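S.K.: Sequence and computational prediction follow.
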Amino acid sequence: MSLLAEPALTASPVVDRPYANLDHAASAPALGAVVDEVMRVLPEYASVHRGAGRYSQITTDRYEAARTQVARFVRARPDDSVVFTRNTTDAINLLAGVVPGETVVLDVEHHANLLPWTRRGRRVVRCRDTVDETLDALVTELRRAPAALLAVTGASNVTGEVLPLGRLADLAHDAGARILVDAAQLAPHRAITLAGTGIDHLVFSGHKLYAPFGAGVLVGRSDWLDDAQPYLAGGGATVDVDGDRVVWHTGAARHEAGSPNVLGAIAIAAACRALTDIGFDRIGVHEHDLRVRLDRGLDALPGVERLAVFGDDDLDRVGIAAFTVAGHSPRAVAEHLAERGIGVRDGRFCAHPLLERLGRRQGAVRASFGVETGADEIDRLLDALAEIC
């Protein structure tokens, strides 16, 4: 059963049975607490920061409280900035415009954490067979030539494998670089502590955190942000404008010009509170049980092969499993499952270099789950796959 009291499944438009949503890694369904919070604040919604009216003041307080909630959720340092963006991709592009030098990345990255760094110089390190060997390769590259930043995924959006963030932060700092963690797939599943691990910058999206209302977050050290030109030039980012003279804000406001996605920010904060209330220990146990159930079921099916970046047997994984079925294209498998009311993802998951290296140029099938997923949904997936194996 799921971790939530409300039903995890809704009616399928394709077949006359409940819909099994095993596509959380693309966009997770909104939690009831998130929907309730958005509906609660909507009647008093107004523009933020510059209004003296009651609703404007209330909305401003809620928007800034959302910033505080996000900082608490990721255990940020007291002087870290929290900038609201459109999504993870937007947040990484913002940071890519302010990083003062080259960035080192791994070849397992989602395109969002692979493509933006080219503007200041990008060096790609190929993952090795094990995590330890990969970290050694990163150390070698960071010592070979100076870099300003190491940008890594917290959890692979293809395989769910979790990297050791504390060790990565240490090796980046030892080489005089900072570290950015793309936590789009990690934040919904694991507790994160910037202060405890030494992560300098962190990004994630609301729509993968059970708050799909079009907002994301960049959290971390503020000096690069304060020294850079604003991400967007416009109202709200300025202290004063006089002819050609512009005095820009420092802090988050410097990069949040225009009317921000207030409801998106409030939704993210509500999701942070809801996940904290459930507890990541409970979430971890729940997802571990589902993952073991799914892995064993997939391994027992003839012709099914699970994908993995590393050969480490003890590596942590979030609720994501990518696989192929011999003799069937990923799209054919996904369509077969859709006909049975099961939603998964197929393709190359915006991680083309990784799929190429894994020998899956034509893509794979990905099942992903979260707090609302029940064991019955995993079993339905396995039964449907057994029909075509």
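M.R.: Alright, I've got the coordinates. Predicted model only: the values in this text are computed from it and were never measured.
S.K.: From here on, just use CA atoms for contacts and neighbour counts.
M.R.: Fine.
S.K.: Now do the strands in the stretch 151-300 of the chain.
M.R.: Assigned by DSSP state E, counting those that start in this stretch, the stretch 151-300 of the chain shows strands spanning 178-182, 201-205, 216-220, 238-242, 245-248.
S.K.: Below is structure B, check it against A:
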Amino acid sequence: MTTPSRATTPPAVVPALLPTVGGDLQVPLVTGGTVRYANLDIAASAPALHSVAERVAAFLPYYSSVHRGAGHGSAVSTAAYETARQTVAGFVGARPDDVVQFARHTTDAFNLLASAVPGEVVTLDVEHHANLLPWRRGATRTVIAAASVAATLEAVAAELARTPAALLAVTGASNVTGEILPLADLVAIAHRHGARIAVDGAQLVPHHRVHLAALDIDYLAFSGHKLYAPYGTGVLVGRRDWLEAAPPYLAGGGAVRAVSLDDVTWAGAPTRHEAGTPNVVGAVALAAACEALAALPDAAQFRHETDLRDRLHEGLTALPGVRILRLWGRGEAELLGLATFTVDGIPAGLVSQYLSAEHGIGVRDGRFCAHPLLARLNGGATAVRASIGVGTTSDDVDRLLRALAELLRNGPSWSYGADSRPHPDPRPLPHWVGAPDRVS
């Protein structure tokens, strides 16, 4: 008598949560033909939401000077810019007196804050360069993250107890491992030792709601281009006093109350640090993205990205020779929807070029502007990162896993040069791009 085989339940189909510009983009393959682009490079730069692009298109006819024009376009632009400030404040749960300071991106926001910090800064070694390098213009100390979350918290507390600091600057979630740091614990440690805390929210904010007032976070920075608003803006939100006391980040028009030939009276924050014509289009786009994410049903984004994250991690773990990079052990920290991995015997650059050239899949390879962390986790060598967002589907993840399995089984079907790029590369660029002599 034969035992009937157990039927296996096919994996659930996970559709996109929100439509994005380029979600149905067809891209060429080196082998001929086209395929729908599977964008799994969301952690680097996220595509615009349809609702964001539509808001920008509606605003553009009104685009004009901000704060100083008398025309109707200027009135609309000024209102849109200042309303965007209020929308961002609401999205991150800012306190009533917090400053919403528009910047170019997270890096710019932290460079601004670095010019305002009245003392020493403590960081972790797991940070993105945006949260490592700006502080080096002054006194800074680095805590080496330990082998567990608990031991890391103890190390931070010990460092702040050893020598007082003005600021603890930490990431909300690693852009390499996707591990989310225990912000409530870090806030408590910083405040207990008389320090403020700044959080790099570039990776965390697009995936998890962060409430400054509830968590008592002093400063939060994040980028529009990672929040489905790739129009060149970022933001620093936080306490007013340091920003009011700091010298203007840029000297120029718009940041002043009065100017004579030998004196200047600077405006208060946020105007103090926004000299020149502001990126009102970027601010409008960022506000629209905040509105779209805030309007999602409770836990919808969490469920969507958790389902895809688990599918991605389980699939990668099942592939022989594939290793996912992690700082801490399984279950130590909640994970974002990304995975950074290596493939035994195959350079990361070749893996990413193969996925693009032969399968139309976009991922990132490199050291992800987190060189000290890659030195710890991968000996300084490059790795591959796949990341998901609100526009990602289960088909995107499954295509990646199938393509990697094919690479492990058969190797690439095309030839690749010493730089890991396809050679030759017959894929045409859109005609409006032109023909650059060199793509770096």
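M.R.: That came in fine, so what should we check first? Treat the numbers as computed from the prediction; the structure is a model and nothing was measured.
S.K.: quick one: TM-score?
M.R.: Once superposed, the chains reach a TM-score of 0.98 (TM-score structural alignment, normalised by the length of structure 1), with 389 aligned residues with a CA RMSD of 1.1 Å.
S.K.: one step back: including mean neighbour count and distance to Ala52 of structure 1, could the strands of the stretch 151-300 of structure 1 go into TSV?
M.R.: Formatted as TSV, these follow (neighbours: other CA atoms under 10 Å; distance: least, CA to CA, whole Å):
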stretch	mean neighbour count	distance to Ala52 of structure 1
strand 178-182	26	37
strand 201-205	28	31
strand 216-220	26	27
strand 238-242	12	18
strand 245-248	13	22
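S.K.: Pull the contacting residues for Asn247 of structure 1.
M.R.: Let me fix one detail, which is that residue 247 of structure 1 is Val and not Asn. Neighbour list for Val247 of structure 1: Thr238, Val239, Asp240, Val241 [criterion: CA atoms under 8 Å, 6 or more residues apart in numbering].
S.K.: And it? What does it align with in structure 2?
M.R.: Taking TM-score structural alignment, the alignment pairs Val247 of structure 1 with Thr265 from structure 2.
S.K.: so how far is His359 of structure 2 from the closest residue to Arg36 of structure 2 other than its chain neighbours?
M.R.: Once flanking residues are discounted, Arg36 of structure 2 sits nearest to Gln26: 4.4 Å by CA to CA, 6 or more residues apart in numbering. Distance of Gln26 of structure 2 to His359 of structure 2, computed by CA to CA, to the nearest Å: 11 Å.
S.K.: And for Gly303 of structure 1, nearest residue in space, chain neighbours not counted?
M.R.: Leaving out its chain neighbours, the residue that sits closest to Gly303 of structure 1 by CA to CA, 6+ apart is Ala326, at 4.8 Å.
S.K.: circling back: out of the contacts of Val247 of structure 1, which is nearest to Arg293 of structure 1?
M.R.: Using CA to CA, Thr238 is the member of the contacts of Val247 of structure 1 that lies nearest Arg293 of structure 1, at 53.7 Å.
S.K.: ok, for that closest one, nearest residue in space, not its chain neighbours?
M.R.: Spatial nearest neighbour of Thr238 of structure 1, excluding adjacent residues (CA to CA, 6+ apart): Trp248 at 4.3 Å.
S.K.: my guess is the one you found contacts Asp242, does it?
M.R.: No: counting by CA atoms under 8 Å, Trp248 of structure 1 does not reach Asp242; the two are 11.8 Å apart.
S.K.: So for those two, which residues contact both of them?
M.R.: Shared contacts of Trp248 of structure 1 and Asp242 (CA under 8 Å, 6+ apart): none.
S.K.: For the residue of structure 1 positioned farthest from its centre, give its distance to Pro29 of structure 1.
M.R.: Distance to the chain centre peaks in structure 1 at Gly243, reaching 41.2 Å (criterion: CA atoms, centre = their mean). In this structure, Gly243 of structure 1 and Pro29 of structure 1 are 47 Å apart, going by CA to CA.
S.K.: now swap in Thr238 of structure 1 and tell me
M.R.: 36 Å.
S.K.: give me the number of residues near Asp365 of structure 2?
M.R.: For Asp365 of structure 2, the neighbour count with other CA atoms under 10 Å is 22.
S.K.: Over to Ala146 of structure 2?
M.R.: Using other CA under 10 Å, Ala146 of structure 2 is surrounded by 15 other residues.
S.K.: Give the aligned equivalent of it in structure 1.
M.R.: By TM-score structural alignment, Ala146 of structure 2 lines up with Arg128.
S.K.: Find the nearest non-adjacent residue to its match, please.
M.R.: That would be Thr134: by CA to CA, 6+ apart, it lies 4.9 Å from Arg128 of structure 1.
S.K.: who's in contact with the one you found?
M.R.: Thr134 of structure 1 neighbours (CA under 8 Å, 6+ apart): Arg126, Cys127, Arg128.
S.K.: how about it, secondary structure?
M.R.: With DSSP: H, G, I helix; E, B strand; the rest coil as the basis, Thr134 of structure 1 sits in helix.
S.K.: And Asp90 of structure 1, by the same measure?
M.R.: For Asp90 of structure 1, the assignment made with three-state DSSP gives helix.
S.K.: Now check structure 2 for the residue matching it.
M.R.: Checking with TM-score structural alignment, Asp90 of structure 1 has Asp108 as its match.
S.K.: just the helices in the stretch 151-300 of structure 1 please.
M.R.: Using DSSP state H, counting those that start in this stretch, the helices of the stretch 151-300 of structure 1 run over 165-174, 194-197, 223-227, 262-278, 280-299.
S.K.: Quick one: those helices as JSON lines, columns for distance to Val35 of structure 1 and mean neighbour count too.
M.R.: JSON lines is the format used below for the helices of the stretch 151-300 of structure 1 (distance: least, CA to CA, whole Å; neighbours: other CA atoms under 10 Å):
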{"stretch": "helix 165-174", "distance to Val35 of structure 1": "32", "mean neighbour count": "19"}
{"stretch": "helix 194-197", "distance to Val35 of structure 1": "28", "mean neighbour count": "16"}
{"stretch": "helix 223-227", "distance to Val35 of structure 1": "32", "mean neighbour count": "16"}
{"stretch": "helix 262-278", "distance to Val35 of structure 1": "8", "mean neighbour count": "23"}
{"stretch": "helix 280-299", "distance to Val35 of structure 1": "20", "mean neighbour count": "17"}
